[in-house]
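> Sequence and computational prediction follow.
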Amino acid sequence: MKRTIVAFIILLSNQLFSQKIPFQLLPSGHIVVKATIEGKEGNFIFDTGGGINLFFTDFAKDLKQKTSYNFFTAFRATGERIDVPLFQSEEITFAGTKFKNTPYSTFDMKLDGLNGLISLPMLKDKDFIIDFNKKEIELVPIDPLKNKKSFDIQLSTHADHSIDIFTYIKLNDQYKIQVMLDSGAGNNSFWLSDKLIPLLKIDKEKLKLTERKSEFNEKIMTKYYSGTINSISNEYAHLKDPNVVFVDGLIYEGKTSINWLGNRLGISLKNNKIYVLD
């Protein structure tokens, strides 16, 4: 009888403190999750670099709040300024958990099968695990005493509306820089500031130059210089000869995807840690 009671308590504890949601991993490496916003279900990119939840206009038109005199000014990694209206979701259901009064913005954009971005602010008090092998996100407390394999992250916040995460990495096993960690970039994306080209002793003329229009404002063009460097690394991951892109006007020292850090990553915003669980 005692074993039965213990087993029941463990099962109940798991149900109370662990909530999972499967995700679709696109060929590009983007994580697509389902969430219900004020009773309306949609498909969203799970974006640790998005800063704030962003819902496309076609989806947001059915939400309760139609207009707002509040606004949010954000800057994309390329330095492009974006001014968007600021709203609050009465309720979001994600991974079996309800989140109240979460800030969000809207933008008139259309991407097939997608309704916007889910970002980090609503998870500021919730530890979560991204499992690339099982293709699931789990909301579950992470015990730092049982998970020693971790590295520090730094949070950038704006008036409690947005959260982005950063960490330190090394280039060529020598130069320590701070990079934004951006799951919304897809797999194996490594953007570096063009200011680092001389530091790394790279001949800029030998890099491949492309120019692209902004998805938000076609009048804005950004230059991208593609090439390779010797390595990118942190305490637990080391990539040799990665393809990188030096971005003209990048407002960070660097910005990378997260998949290269591990197959199973635990993220704790309240503890400023990422735990490498696999």
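Alright, I've got the coordinates. Everything numeric here is computed off the predicted structure, so don't read it as measured data. Numbers count the residues shown, from 1 in each chain.
> When you work out contacts or count neighbours from here on, use the C-alpha atoms and nothing else.
Fine.
> need the contact list for the closest residue in space to residue 22 that isn't next to it in sequence.
Of all residues not flanking residue 22 in the chain, residue 136 sits nearest, at 4.1 Å (C-alpha to C-alpha, 6 or more residues apart in numbering). Shown in contact with residue 136 (C-alpha atoms under 8 Å, 6 or more residues apart in numbering): 20, 21, 22, 23, 130.
> Can you give me the neighbour number for residue 228?
Number of residues near residue 228 (other C-alpha atoms under 10 Å) recorded here: 14.
> now swap in residue 22 and tell me
Neighbours around residue 22, by other C-alpha under 10 Å: 17.
> Ok, residue 83 next?
12.
> What sits closest to it if chain neighbours are left out?
Using C-alpha to C-alpha, 6+ apart, the nearest residue to residue 83 is residue 73, at 4.5 Å.
> ok, second structure coming up, stack it against the first:
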Amino acid sequence: MLKRLFILANLTICSLAVFSQVPIQVMESGHITIKAKVDGVEGNFILDTGAGLTVFTKKFFEKIPHKSPVDGGFTAHRATGERLDIDLYKVYDFQLGALHKSEDEVSFLDINLGGLDGILSLKLFEQQPFTIDFTKKELVLETERSLSNARMSGERIPLQLEQSRGKALDIFAYFRVNDSLTLQLCLDSGAGKDVYRFNSKYLQKLGLKAIDSTERKSEINTSFVSKTYRANVAKLAAERSPSIAVTAFRAQFVDGLIYDGIMWINWLGSRITVDIPGKELVVVK
């Protein structure tokens, strides 16, 4: 996905959010969209916990009144291993509900996201716990009190953070696959509906047989080709909370995937609280 290009970095906290709810939409594709403002300009964005980096479309970027190029850039790698060299720009006054950041570093791409204005990464919430409520269709900015209540009402899953030079942030957790392997999976709300991807080396380790395989050229560097196999998986469950599980699903196994695996998060529960400072996920089924 092009989202691996996206960057949001070095956010200066102007004020922490008070408890508030921000409306979200859940697309048929499984993607979560939410509105935010940059320098007074409102946009509609994909909330992507697996992007690591954040970007705007060129069309939205050009609407922002105040921005300036940053001297340095950022080198990232897509999950398939493809290298990306990214230019950075500084923008000001980033607002999502009551959450306010005074200064951001971003990038942009000349792409069409079907009317959406870009993708927001977890860097925006580095110091702000939040809850995705799929029933009420809202994102809740948590306070210490509401976060404490959330912890008591749900299953708690430890998170591991991958932070790259203060410019990118991804979250991971351990899951058991077929009651056989314990793998560290990237929790990726931007992966799309029913997407479960594993490194292809686990096909053999799990004793699975591929149904078929496909090759796909990168949208950016057409000389870069990734190969994917499909296979049926019997069970996937959170290591510390085995009641959080999905059974009998079809997964993708990708050659050269840089992680053990990547999965969408919507299936985990009706409410998912992401607490980056506390390094944990709280799930209510």
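Looks like it arrived, so ask away. Given the structure is predicted, the values throughout are model-derived calculations rather than measurements.
> Residue 111 of structure 2 and residue 135 of structure 2, how far apart?
As judged by C-alpha to C-alpha, to the nearest Å, residue 111 of structure 2 and residue 135 of structure 2 stand 31 Å apart.
> In terms of packing, which of those two has more residues around it?
residue 111 (13 against 9).
> Quick one: map the more buried one onto structure 1.
Using TM-score structural alignment as the criterion, residue 111 of structure 2 maps onto residue 109 of structure 1.
> before we move on, what SS does its match have?
coil (DSSP: H, G, I helix; E, B strand; the rest coil).
> where's the closest residue to it other than its chain neighbours relative to residue 82 of structure 1, distance?
Spatial nearest neighbour of residue 109 of structure 1, chain neighbours left out: residue 56 (5.6 Å); criterion: C-alpha to C-alpha, 6+ apart. According to C-alpha to C-alpha, residue 56 of structure 1 and residue 82 of structure 1 sit 14 Å apart.
> quick revisit: so the match of residue 111 of structure 2 touches residue 57, yeah?
Yes. Using C-alpha atoms under 8 Å, residue 109 of structure 1 is in contact with residue 57, at 6.9 Å.
> Count the residues that sit near residue 42 of structure 1.
Residue 42 of structure 1: 16 neighbours (other C-alpha under 10 Å).
> before we move on, what about residue 225 of structure 2?
When neighbours are counted by other C-alpha under 10 Å, residue 225 of structure 2 comes out with 14.
> do residue 212 of structure 2 as well
By other C-alpha under 10 Å, neighbour count at residue 212 of structure 2 equals 10.
> In structure 1, what sits opposite it in the alignment?
Under the alignment (TM-score structural alignment), residue 212 of structure 2 maps onto residue 208 of structure 1.
> quick one, what contacts its match?
Here residue 208 of structure 1 is in contact with 224, 225, 226, 227 (C-alpha under 8 Å, 6+ apart).
> Need the three-state assignment for the last one.
Looking back up the chat, that one is residue 227 of structure 1. Assignment for residue 227 of structure 1 (three-state DSSP): strand.
> Check the alignment and tell me where it lands in structure 2.
So residue 227 of structure 1 corresponds to residue 231, using TM-score structural alignment.
> so what secondary structure elements neighbour the helix or strand containing residue 11 of structure 1?
Using DSSP states H and E, the element containing residue 11 of structure 1 is helix 2-17. Contacts defined by 3 or more C-alpha pairs under 8 Å, 6 or more residues apart in numbering; DSSP states H and E place helix 2-17 of structure 1 against no helix or strand at all.
> Give me the contact list for that helix.
With C-alpha under 8 Å, 6+ apart as the criterion, helix 2-17 of structure 1 contacts 139, 140, 141.
> Next, count neighbours for the residue mapped onto the first one from structure 2.
Translated: residue 139 of structure 1. Residue pairing (TM-score structural alignment): residue 139 of structure 1 is matched to residue 141 of structure 2. Around residue 141 of structure 2 there are 25 other residues, counting by other C-alpha under 10 Å.
> can I assume residue 141 of structure 2 is in contact with residue 131?
Yes. With contact defined as C-alpha under 8 Å, residue 141 of structure 2 reaches residue 131; the gap is 6.7 Å.
> quick one on the thing from earlier: for residue 150 of structure 2, see how far away the match of residue 139 of structure 1 is.
In this view, residue 141 of structure 2 and residue 150 of structure 2 are 12 Å apart by C-alpha to C-alpha.
> now swap in residue 181 of structure 2 and tell me
30 Å.
> Residue 14 of structure 2 now?
26 Å.
> If anything else comes up later, I'll come back, but that's it for now.
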